[in-house]
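> Pasted the sequence and its predicted model underneath.
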Amino acid sequence: MEQLQSDIYQVFIEADRYKMFLDGLKVTIGVSIAAVLLGILLGMVLALMKMTEVRKGKKTIFSVVANIYIDIIRGTPTVVQLLIIYFLVFQTQMGMVAGIVTFGINSSAYVAEIIRAGIMAVDKGQMEAGRSLGLSYTETMRYIILPQAVKNILPALGNEFIVLIKETAILGYVAIQDLTKASDFIVSRTYIMFVPLIGCALIYYVLVKILTIGLNAFERRLRQSDIR
C-alpha cells in the first residue's frame, strides 16, 4: 500500500504531472470534436452522392466515387491513415491538423452510412408529397426529408463521437500530446507503468461513461417526443 501511495504521488503530484493528463485530455476532446464535425460535413456530402444512385435508379459517377472512398477508408487501419496523412501529406508539420483531418476523413466514411440509412428510413411518401407540392428534389430533401432524418441519426452520431474519442488514443504515433501520450511521457520519467496507464484508462472510462449517460438520456427524450 505504501508503495502504491508513493507511485501515485510521483505520477500525479510530483512536478505537477497531473497537469499533463489535463492538457492531454483537452487535446483528446478538441481533436475529437473537430474531427466529428469534419466527419459530419464530409459524411453528408458522401451520403448525398450515394443517394444519386437511388434517385437515378442506377449507378452514377458520384455514387461510384463515394462507394470507393468509403470502401477504402473503412477497409484500412486508422493508424495507417494517420501515418500517411502526417508523413506524406503534411510532411511532419501541423500534427494537430493532420490528426483532425485523419479522424475526420475516417469518421466521414461511417457517418455517410449513418446519414444514408437515416434518409432511407424516412417514408417514401414524404418525397412524393413534397414533389406534389411543387418543391424541387433539393428543396424537398432540405426542408422535408433531412429534418426528419436528423432525428433518426442523432443517437448514432453520438455513438460515433464516443468511438472517435477512444480511437484518438493513437495520436501519440505522430507526437501529439494527447491523453495516452501524456501517460507514456510520465512512464518515461518515473519508470512507473501501472499507475499512469491505469490513470489514463480511468480518465477515458469516466469520459466515455459521462457521454454514454448523456446520450442515453437524449435518446429517452427523443422516444418520449415520438410518443407524444
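Yep, that arrived.
> only C-alpha atoms for contact and neighbour calcs from this point on.
Fine.
> quick one: the helices in the chain?
Along the chain, the stretches classed as helices by DSSP state H are 2-8, 18-56, 61-74, 78-84, 95-121, 124-132, 137-140, 146-167, 179-190, 194-227.
> Can you tell me which of the ones you listed is packed in deepest?
Among the helices of the chain, helix 95-121 has the highest mean neighbour count (mean count of other C-alpha atoms under 10 Å), at a mean of 22.
> name the helices or strands packed onto it?
helix 18-56, helix 61-74, helix 78-84, helix 146-167 (3 or more C-alpha pairs under 8 Å, 6 or more residues apart in numbering; DSSP states H and E).
> Out of these, flag the one nearest Leu179.
Closest to Leu179 of the helices and strands packed on helix 95-121, according to C-alpha to C-alpha: helix 18-56, at 3.9 Å.
> and the angle for that closest one with helix 146-167?
On the basis of axes from the mean of the first three to the mean of the last three C-alpha atoms, to 10 degrees, helix 18-56 is oriented at 140 degrees to helix 146-167.
> follow-up on the earlier one: of all the helices and strands packed on helix 95-121, which one is nearest Gly199?
That would be, of the helices and strands packed on helix 95-121 and by C-alpha to C-alpha, helix 18-56, which comes in at 8.9 Å.
> helices and strands around the closest one, which ones?
helix 61-74, helix 95-121, helix 146-167, helix 179-190.
> Kindly reformat these as JSON lines containing distance to Val54.
Listed next are the helices and strands packed on helix 18-56 as JSON lines, based on distance: least, C-alpha to C-alpha, whole Å:
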{"stretch": "helix 61-74", "distance to Val54": "9"}
{"stretch": "helix 95-121", "distance to Val54": "10"}
{"stretch": "helix 146-167", "distance to Val54": "16"}
{"stretch": "helix 179-190", "distance to Val54": "43"}
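> let's bring in a second one:
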Amino acid sequence: LVINKEKHITRRGYTLCFLSKLQASLRRRDVYVTGSNRWGDPRARLLQGADWQANRIKVYRSLGHPTDPQEAIKSLGHQLDSRYRQVAARLCENEAVELDVSGPKPRLTISPLASLDEPDSLKRLSKMISDLLPPVDLTELLLEINAHTGFADEFFHASEASARVDDLPVSISAVLMAEACNIGLEPLIRSNVPALTRHRL
C-alpha cells in the first residue's frame, strides 16, 4: 500500500497509513491534542503542585487509598494475582468462556450474561418518577435554557453579522434540534412563523 512496484513510497498510501496509525494512537492516548477535551492529555486535568499537596490527604481518604503509593501498588498487585488465580482455576469448568486457538492468535469469547427481569418495585418506582416529570417539548426546553444562560447570543445570522434578527433564539433552537436528533429541518419548518421559515433556518 505504501511502497509501489518501483519501490517508491506513494504519498496517498503513506498518508492513509499515517492517519490510521494516528487515529489508533489517539484512541490509546499515546498521542494528545493540546487543548482538546476529547483527545487531550487526561493528566492535564489532575491537580498539580501546591494544589495537589494541599488536597492530597483528602483525596487519599475519599478513595480509601494509603498515602504511600508503593503500599497501594502492592495491595493492587495482590488483588490482581488473587483474581487471576481464581479465574485460571475455574477456566476449564466455565461454560461461558471459550478459547479458540485455531487461528494465528488465541481468541477469547465470553458469552453475555442473561438479562434479569425487572422487579415490580423497580417498575413501580420508574412509573412514579415518570408521572412526576411533565411532558416537555425539547425546543421549549432549549429556549428555557437560553433564557437562563443566553447561549444563543453567541450566534449571529450568516447574512446579517452586524445586526440581530428577530427571534434568533427560536431559529437557533430549531436548528440545534434538527442536527442533534438527525431529523433534518423539514419537520421544523413553519412558513407562517418568520423564525422558522426554510430561508431563515
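Great, that's in hand. Keep in mind it's a predicted model, so treat the numbers as computed, not measured.
> TM-score of the superposed pair?
Remark: TM-score between the superposed chains equals 0.21 [TM-score structural alignment, normalised by the length of structure 2]; 70 aligned residues with a C-alpha RMSD of 5.4 Å.
> which ones are touching the nearest residue to Leu164 of structure 1 once chain neighbours are set aside?
Counting by C-alpha to C-alpha, 6 or more residues apart in numbering, Leu164 of structure 1 lies nearest to Ser32, which is 6.1 Å off, once chain neighbours are set aside. Residues in contact with Ser32 of structure 1 (C-alpha atoms under 8 Å, 6 or more residues apart in numbering) are Ile100, Phe103, Phe161, Leu164, Ile165, Thr168.
> List just the nearest of these to Met127 of structure 1.
Nearest to Met127 of structure 1 among the contacts of Ser32 of structure 1, with distances taken as C-alpha to C-alpha, is Phe161, at 29.9 Å.
> before we move on, back to that, will you turn the helices and strands packed on helix 95-121 of structure 1 into TSV that also has distance to Gly95 of structure 1?
Below are those laid out as TSV (distance: least, C-alpha to C-alpha, whole Å):
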stretch	distance to Gly95 of structure 1
helix 18-56	11
helix 61-74	20
helix 78-84	10
helix 146-167	16
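> Go through the ones you listed and name the closest to Ile198 of structure 1.
Closest to Ile198 of structure 1 of these, according to C-alpha to C-alpha: helix 18-56, at 12.1 Å.
> Surely Leu108 of structure 2 is in a strand?
Yes - under DSSP: H, G, I helix; E, B strand; the rest coil, Leu108 of structure 2 sits within a strand.
> what about it, neighbour count?
10 (other C-alpha atoms under 10 Å).
> returning to what we had before: between the contacts of Ser32 of structure 1, which is nearest Gln224 of structure 1?
Gln224 of structure 1 lies nearest to Phe161 out of these, by C-alpha to C-alpha, at 23.3 Å.
> And Phe218 of structure 1, how close does it get to Ala109 of structure 1?
Phe218 of structure 1 sits at a distance of 24 Å from Ala109 of structure 1 (criterion: C-alpha to C-alpha, to the nearest Å).
> Also Met51 of structure 1?
14 Å.
> cool, and Arg220 of structure 1?
Going from Arg220 of structure 1 to Ala109 of structure 1 by C-alpha to C-alpha gives 27 Å.
> Farthest pair within the contacts of Ser32 of structure 1?
Greatest spacing in those, by C-alpha to C-alpha: Ile100 and Phe161 (13.0 Å).
> for structure 2, what spans make up the helices?
Applying DSSP H to structure 2 gives helices spanning 11-28, 49-63, 69-90, 120-132, 138-149, 168-181.
> what's the closest of the ones you listed to Val97 of structure 2?
Among those, the nearest to Val97 of structure 2 by C-alpha to C-alpha is helix 69-90 (10.1 Å).
> Against which helices or strands is the closest one packed?
Counting contacts by 3+ C-alpha pairs under 8 Å, 6+ apart, helix 69-90 of structure 2 packs against no other helix or strand.
> rewinding a little: wait, which of the helices and strands packed on helix 18-56 of structure 1 is closest to Ile213 of structure 1?
Here helix 146-167 is closest among the helices and strands packed on helix 18-56 of structure 1 (C-alpha to C-alpha), at 11.0 Å.
> Distance from that closest one to the middle of the chain?
The gap between where helix 146-167 of structure 1 is centred and where its chain is centred comes out at 9 Å by C-alpha atoms, centre = their mean, to the nearest Å.
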